[in-house]
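>>> prediction below, plus the sequence it came from.
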Amino acid sequence: MNDLVGFIVALIALRISQRDNTPKALSFGWQRAQLLGAFFNGVFLLALGVSIFLQSIERFVSLQKVENPMLILIMGCVGLTLNIISVTFLHEHDHDHEGTNELPAATGTDNNIDLSTLQDTTHPHQDHRHQVIEPKGKGHDLGMMGVLVHLIGDAINNVGVIIAAAVIWKAKYEGRFYADPGVSMGIAIMILLSALPLVKNSGTILLESVPLGVNLDDVKHDLEKVEGVVSIHELHAWRLSQNKALASAHVLTSDDSLTSFMNQARLINQCLHAYGIHSTTLQPELATSIGGDGGRELHGLRQRTVKTASCQISCGSLCEDLTCCG
C-alpha cells in the first residue's frame, strides 16, 4: 500500500508540473510540484519507519508466534522479485531523465557566456573567486528518488520477512520468534536512514536555500570587484528547483548613467552565471557624487557603506518587520 501511495503522489506531482495552464497566483508556475511530492513521500516514509519501529518494540514485549513461516517466506520472495524488477526499471528511467536535465553552469552567448570564456576574460573579472569554482552535477531527480526510496524500503522489508521466516522455520529454539520483531526494528531504522536524505534535499530547496557550492561571501566579493560598483547589499540567492537558481541584489553604483549601469549589470550577470545562477534581479542605487580624487573617495565611500549597510530605497520603519530580512 505504501508503494502505491508513493507512485500516486509522484505521478500526480509529475502531471501537475507539466501543466501549461498556470494559475495567476503562481508566478513561478508548477515548477516545485515534484519537489513537494518528493517531500511528501519522504515524510510519509519517515512516519512509516517510526510506526514500524514502535510496533516492533510492542511485539518484543508481547511476543507472537508465527504459525506458517514457509508461506511467509514464499510471499517475501515473490514481493522481493517484484521490487527488484520495479527498482531496475525506475533506476534506468531516472538515469535517462537525469541526463536530459543536466545544465552547464553557463551556456549560450552574450549574457549566457561559456564558463571557460569567462575565466579567460582576466580584466573585468580579475581577482574573482568564481574562477576556481567548477560546475556541480544536479544529482538525481528528487521526484523519482521518492518512488525509488519507497520501492527500496519495501524491498528491504521483504528481505527482512524472508530472513525472519527462514530463521523461524529452520531454528528449533524458543527464542526464534524474536527474529520477527528484531528484523522489523532493523527495517524501520533502514527506512528512516533512506528517507532522511530525501526529506533534507527536497526540504532545503523548499526553504529556498543557497545553491549547492555557492558561498554568498564569495559572490558579494566578486560583484563588488565590478568597476563602478560601490557595494552590494540585500544579496539573496536561492534554488527554485533542482536545476534552476535565482538571485537578487541591491547595487550601489557611483555612476548615474543608465548605460554605465547596464554594463555593470552585464558583468554582474556574467559573474553569477559562473556560479550557476541564470536569473537575476538587480536594484540600482546611486551613491554620493565623487569629486576629483575618484579612487580615494570611492574607497572611502565603500568603507562607509560597509559600516552602515543602509539601503537607499527603504520601505520605512513601519513596515521594517515585513521585509524579507526584517
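Everything's here; your move.

>>> okay, CA-based contacts and neighbour counts for the rest of this
OK.

>>> quick check: the gap between residue 79 and residue 157.
Look at residue 79 and residue 157: by Cα to Cα, to the nearest Å, they are 9 Å apart.

>>> and for residue 220?
49 Å.

>>> neighbour count for the two, which is higher?
Higher neighbour count among residue 220 and residue 157: residue 157, with 22 against 17, using other Cα atoms under 10 Å.

>>> report the contact partners of the more buried one.
By Cα atoms under 8 Å, 6 or more residues apart in numbering, residue 157 lies in contact with 184, 187.

>>> can you tell me the SS state at it?
Following DSSP: H, G, I helix; E, B strand; the rest coil, residue 157 is assigned to helix.

>>> kindly report the same for residue 252.
Under three-state DSSP, residue 252 comes out as strand.

>>> ok, it - how many residues close by?
Neighbour number of residue 252 under other Cα under 10 Å is 24.

>>> setting the sequence-adjacent residues aside, check what's closest to it.
Excluding the flanking residues, the one nearest residue 252 by Cα to Cα, 6 or more residues apart in numbering is residue 285, at 4.6 Å.

>>> and that neighbour, how far from residue 57?
To residue 57, residue 285 is 63 Å away according to Cα to Cα.

>>> max-length strand in the protein?
strand 229-239 (DSSP state E).

>>> in it, what counts as buried?
Across strand 229-239, burial judged by 16 or more other Cα atoms under 10 Å covers 229-233, 236-239.

>>> what about versus this one:
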Amino acid sequence: SKRPPDGTLTYGYQRFQILAAFVNGLSLLAVVGWILFEAVRRFVNPRDVLGETMLVIAVAGLVVNLVSFVVLHTGDKDNLNVRGAALHVAGDLLGSIAAIVAAVVIIYTGWTLIDPLLSVAVAALILKSAWALVKRSAHVLLEGAPEWLNVDTMQELIVANVPDVEEIHHVHIWGLTPQQLILTMHVSLCAPVASQSEVIRQVKSLLKTEYGIGHSTIEVDVDGCADH
C-alpha cells in the first residue's frame, strides 16, 4: 500500500489496506458461521471430550495468541487492515480462553455442553466486531464522507471565515483511507475579487487546519456553475 502513484493508479495503492480489511471482515463473518454450525452439531450430537488434552492445547494456543495480539496491538490502530488482523487474533484468543474454561469445567464436572455454549458466546463477540469492520471498510470503499464530519457545518464555517465566499455547492468528500481525506467543491463569490487564488488558498488552509483535509480541489464559479 506504500507504493507511489503511477499512470494507472493515480492515487497510489493505499486503498489495498481498506480492501484487505474488508476481506478480513468477511472472513471473520465466515468464521462466526462455522463456529455456530459446529456448536449446533455438538448440541445435537454431544461428543466425549478429553478435558486434559483440550486444556493443554488451549493453553498453548493462548500463549501464541497473546504474543500475536500484543504485537498487533502496538501497531497503527487507525489502519483498518491492522485492526482486521488484530480482530482475527482476538477471536483466536477468545477461543483459547473459552476452551480453557470449558476444559476445566469438563475435567471437574464432566459437563461437555459447556464447550458449544462458550463457542456461541465467542461467536457473538466476534460477530459484533467483524460487522463493524466490514461496515467501516465498505463505507470507505464506497467513498462515503467521514462519519465524524458534518458537511453542512463545514460549509457554514467556510462562509463565515472566508469573507469573499458567498455560497458553496457540489461538495464531495471521501477518503483513500480514514486518515487521508480528499475533497472537491465549488464556491461562489460575493463579488469579483482581485485574486481568486487567494480565496482558494484561504479555503484550503481552513480545510487543512480544521478538518485535516490535505488534498482539496476548489473551483470558483464566475458566471454561474458550469456543471449545472
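That came in fine, so what should we check first? As the structure is a prediction and not an experimental result, all values here were calculated from the model.

>>> superposed, what's their TM-score?
The TM-score (TM-score structural alignment, normalised by the length of the second structure) is 0.90; 226 aligned residues with a Cα RMSD of 2.0 Å.

>>> ok, back up a step: so how far is residue 93 of the second structure from whatever residue of the second structure lines up with the residue nearest to residue 252 of the first structure?
In the second structure, residue 285 of the first structure lines up with residue 221, judged by TM-score structural alignment. Going from residue 221 of the second structure to residue 93 of the second structure by Cα to Cα gives 56 Å.

>>> so where do the strands sit in the stretch 201-326 of the first structure?
Along the stretch 201-326 of the first structure, counting by DSSP state E, counting those that start in this stretch, strands occupy 229-239, 245-253, 279-286.

>>> any chance of these in a markdown table, with distance to residue 143 of the first structure too?
Output for the strands of the stretch 201-326 of the first structure, formatted as a markdown table (distance: least, Cα to Cα, whole Å):
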| stretch | distance to residue 143 of the first structure |
| --- | --- |
| strand 229-239 | 16 |
| strand 245-253 | 18 |
| strand 279-286 | 23 |
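
>>> looking at the ones you listed, which is nearest to residue 52 of the first structure?
Closest approach to residue 52 of the first structure among the strands of the stretch 201-326 of the first structure is made by strand 229-239 (34.2 Å; Cα to Cα).

>>> tell me the residues of the second structure aligned with that closest one.
With TM-score structural alignment as the criterion, strand 229-239 of the first structure aligns to 165-175.

>>> mean shift between that stretch and the first structure?
Compared with the first structure after fitting, stretch 165-175 of the second structure deviates on average by 1.5 Å (mean Cα distance after the TM-score superposition for the first structure).

>>> residues in contact with that stretch?
With contacts defined as Cα under 8 Å, 6+ apart, stretch 165-175 of the second structure is touched by 140, 143-146, 151, 155, 158-159, 181-190, 199.

>>> which residue ranges form the helices in the second structure?
15-44, 51-73, 80-109, 114-141, 151-161, 196-211 (DSSP state H).

>>> quick one: map residue 10 of the first structure onto the second structure.
For residue 10 of the first structure, no equivalent position in the second structure is identified, counting by TM-score structural alignment.

>>> pretty sure residue 10 of the first structure is touching residue 146, no?
Yes - Residue 10 of the first structure is within contact range of residue 146, at 7.4 Å (criterion: Cα atoms under 8 Å).

>>> the two: who's more crowded?
The neighbour count for residue 10 of the first structure versus residue 146, taken as other Cα under 10 Å, is higher for residue 146 (30 against 26).

>>> if I pick that one, what's in contact with it?
Counting by Cα under 8 Å, 6+ apart, residue 146 of the first structure touches 6, 10, 37-39, 41-42, 198.

>>> who wins for neighbours among these?
Ranked by the number of neighbours (other Cα under 10 Å), the contacts of residue 146 of the first structure place residue 42 first, at 31 neighbours.

>>> wait, what's in contact with that residue?
146, 195-196, 198-199.

>>> just residue 167 of the first structure next, same as before
176, 179 are the contacts of residue 167 of the first structure under Cα under 8 Å, 6+ apart.

>>> ok, residue 250 of the first structure - how many residues close by?
19.

>>> fine by me, we can end here.
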